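S.K.: here are the coordinates; sequence isn't available:
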């Protein structure tokens, strides 16, 4: 099965791994959503999405309610979305999405990881062009009702670009600008989304040896351990 298979398996197991990390990410999503569009999910699609993502990681309703209450407090910390771009070892491009209430802390932490693990932190725009920003919606196959091929054709008008099957999940992809309208369409059709977010898909990838890949994976793992880091995208080939 090889290194790439084991890497993909490990990455899947790590998705939202660790309850504390998952809850921190969702709590910050809720905070940002409320700051942008208010605390009523009926009128704030981003908040509805954050609450749905909270359910997907089994965050108790009491925790969700508490996160909403804290975010509406006038003294609540304000979280901002920030991005970082750079290179891991062996020329692999890395794009980091983060949320922070202390930009100086986050910059220092990200720079430290890149430096310590053989990478280089670049400037904004240094690797962004190597990725396409897409909307990603994950639906558990056991929860999906209806004929996928038929619904797929109907969803094209709402912005659907492609569909993939990943073990027990159906994954829908849209263009960045169609993310909101596609979310609304799935809600209207009562298709239960397990997780939805904006992702960055590499336009090309780089094949590495096992030893080279280990160095890149170490840097990525250390970035993902930081509570401020929401997502890490890269151009290492994972298909072998």
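M.R.: Cool, the structure landed. Everything quoted here is computed from the prediction, not taken from an experiment.
S.K.: C-alpha from now on. contacts and neighbour counts both.
M.R.: Noted.
S.K.: is the residue nearest to residue 7 when sequence neighbours are not counted in a helix, a strand, or coil?
M.R.: Among residues not flanking residue 7 along the chain, residue 238 sits closest, at 7.4 Å (CA to CA, 6 or more residues apart in numbering). Classification of residue 238 by DSSP: H, G, I helix; E, B strand; the rest coil places it in coil.
S.K.: alongside the first one, take a look at this:
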């Protein structure tokens, strides 16, 4: 299985980036609580979203406010989960997951981001076959003094399918339906997670350079800046030195 990277926000002030993350997570908490109930112990999906929010230090008041909003009978906000697919510069495959209260607005915004930066939006299913849907658990290596072999053994014993190691993280892969099981088993071992959620993992990657790389980074930035966009997955690779120049 190819290695994959976590795509973080790439521009703007750190405070603005974090605020954007809080806005998106608040919306996700609201929708998850509305669908499955406000009690995290009875709604495992909500429990997972709250854990991800706490991992980036989202204020407790923000979390509680989103849950309270979901239980307010007078609140008419209604968000729809929508997935868009398409191609970016250099033929990169892209999946965009959204939570929207206006499908027409979101579709127009996503299409404009694709078109403006040398890509094109396709039909649902046009690129998702190039990805595998997996549970992804991320453990910060600096927080836990455990070697790679031990971590892999514990992950496999917990029910994980595979593990990738980067300089900063252990990235544990599970079947989507077994994410909670593996997460619970590792929590019992004392681990905490930088991230634990279902993601689309590319089966293969496409290396891009030059103008295609510049356009791709700008496209990812635009998606991440859009409030309706919750997650973006892409199968591109950019050389680290070139990426540093683009971001610099």
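M.R.: Received the coordinates, thanks. Remember, predicted model here, so these are calculated numbers, not experimental data.
S.K.: re the thing from before, next, count neighbours for the residue nearest to residue 7 of the first structure.
M.R.: By the criterion of other CA atoms under 10 Å, residue 238 of the first structure has 16 neighbours.
S.K.: just confirm it contacts residue 4, I think it does.
M.R.: Yes: between residue 238 of the first structure and residue 4 there is a contact under CA atoms under 8 Å: 5.2 Å.
S.K.: check contacts around the residue nearest to residue 7 of the first structure.
M.R.: Residues counted as contacts of residue 238 of the first structure (CA atoms under 8 Å, 6 or more residues apart in numbering) are 4, 5, 7, 8.
S.K.: residue 206 of the first structure: which of those is nearest?
M.R.: The nearest member of the contacts of residue 238 of the first structure to residue 206 of the first structure, counting by CA to CA, is residue 4 at 12.5 Å.
S.K.: show me what the closest one lines up with in the second structure.
M.R.: Matched by TM-score structural alignment, residue 4 of the first structure corresponds to no residue in the second structure.
S.K.: for residue 216 of the first structure, see how far away residue 4 of the first structure is.
M.R.: Separation of residue 4 of the first structure from residue 216 of the first structure (CA to CA, to the nearest Å): 13 Å.
S.K.: the more surrounded of these two?
M.R.: The neighbour comparison of residue 4 of the first structure against residue 216 (other CA under 10 Å) goes to residue 216, with 24 against 16.
S.K.: in three-state terms, label that one for me.
M.R.: helix.
S.K.: what packs against the longest strand along the first structure?
M.R.: Counting residues, the longest strand in the first structure under DSSP state E turns out to be strand 131-140. With contacts defined as 3 or more CA pairs under 8 Å, 6 or more residues apart in numbering; DSSP states H and E, strand 131-140 of the first structure has these neighbours: strand 169-175, strand 195-202.
S.K.: one more pass at 10 Å, please.
M.R.: Strand 131-140 of the first structure sits against strand 93-100, strand 160-166, strand 169-175, helix 179-188, strand 195-202, with contacts defined as 3 or more CA pairs under 10 Å, 6 or more residues apart in numbering; DSSP states H and E.
S.K.: mean neighbour count added to those, as TSV?
M.R.: Shown next, in TSV, are these (neighbours: other CA atoms under 10 Å):
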stretch	mean neighbour count
strand 93-100	23
strand 160-166	15
strand 169-175	20
helix 179-188	16
strand 195-202	18
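S.K.: looking at the ones you listed, which is closest to residue 120 of the first structure?
M.R.: Here strand 93-100 is closest among those (CA to CA), at 9.6 Å.
S.K.: need the contact partners of the helix or strand following the closest one.
M.R.: Of the helices and strands lying after strand 93-100 of the first structure in sequence (DSSP states H and E), the nearest is helix 103-116. With contacts defined as CA atoms under 10 Å, 6 or more residues apart in numbering, helix 103-116 of the first structure is touched by 79-89, 94, 96, 98-100, 119-122, 218-223, 226-229.
S.K.: now, those residues that are in helices?
M.R.: If you go by DSSP state H, the contacts of helix 103-116 of the first structure have 218, 219, 220, 221, 222, 223 in helices.
S.K.: and the fourth one, how close does it get to residue 102 of the first structure?
M.R.: I take that to be residue 221 of the first structure. For residue 221 of the first structure, the distance to residue 102 of the first structure (CA to CA) stands at 22 Å.
S.K.: now do the longest helix out of those in the second structure: which elements does it pack against?
M.R.: In the second structure, taking DSSP H as the definition, the longest helix is helix 14-36. Applying 3+ CA pairs under 10 Å, 6+ apart, we find helix 14-36 of the second structure packed against helix 44-55, helix 60-71, strand 80-87, strand 93-100, helix 210-225, strand 229-234.
S.K.: centroid-wise, who is the farthest residue in the second structure?
M.R.: Outermost residue of the second structure with respect to the C-alpha centroid, by CA atoms, centre = their mean, is residue 74; its distance is 30.6 Å.
S.K.: quick one on the thing from earlier: out of the contacts of residue 238 of the first structure, which end up buried?
M.R.: 4, 7 (16 or more other CA atoms under 10 Å).
S.K.: which residues are in contact with both of residue 238 and residue 4 of the first structure?
M.R.: 208, 213.
S.K.: now the contacts of helix 103-116 of the first structure: which count as buried?
M.R.: Using 16+ other CA under 10 Å, the buried members of those are 79, 81-89, 94, 96, 98-100, 119-122, 218-220, 223, 227-229.
S.K.: residue 130 of the second structure matches what in the first structure?
M.R.: For residue 130 of the second structure, the residue aligned by TM-score structural alignment is residue 130.
S.K.: what distance do you get for the aligned partner of residue 163 of the first structure in the second structure to residue 154 of the second structure?
M.R.: In the second structure, the residue paired with residue 163 of the first structure is residue 163, using TM-score structural alignment. Noted for residue 163 of the second structure: a distance of 11 Å to residue 154 of the second structure, by CA to CA.
S.K.: so what's in contact with those two at the same time?
M.R.: By CA under 10 Å, 6+ apart, the residues touching both residue 163 of the second structure and residue 154 are residue 148.
S.K.: residues contacting the residue lying closest to residue 66 of the second structure once chain neighbours are set aside?
M.R.: In space, residue 66 of the second structure comes closest to residue 30 once its chain neighbours are excluded; the distance is 5.0 Å by CA to CA, 6+ apart. Contacts for residue 30 of the second structure were tallied using CA under 10 Å, 6+ apart; they are 24, 37-38, 46, 63-71, 77-79.
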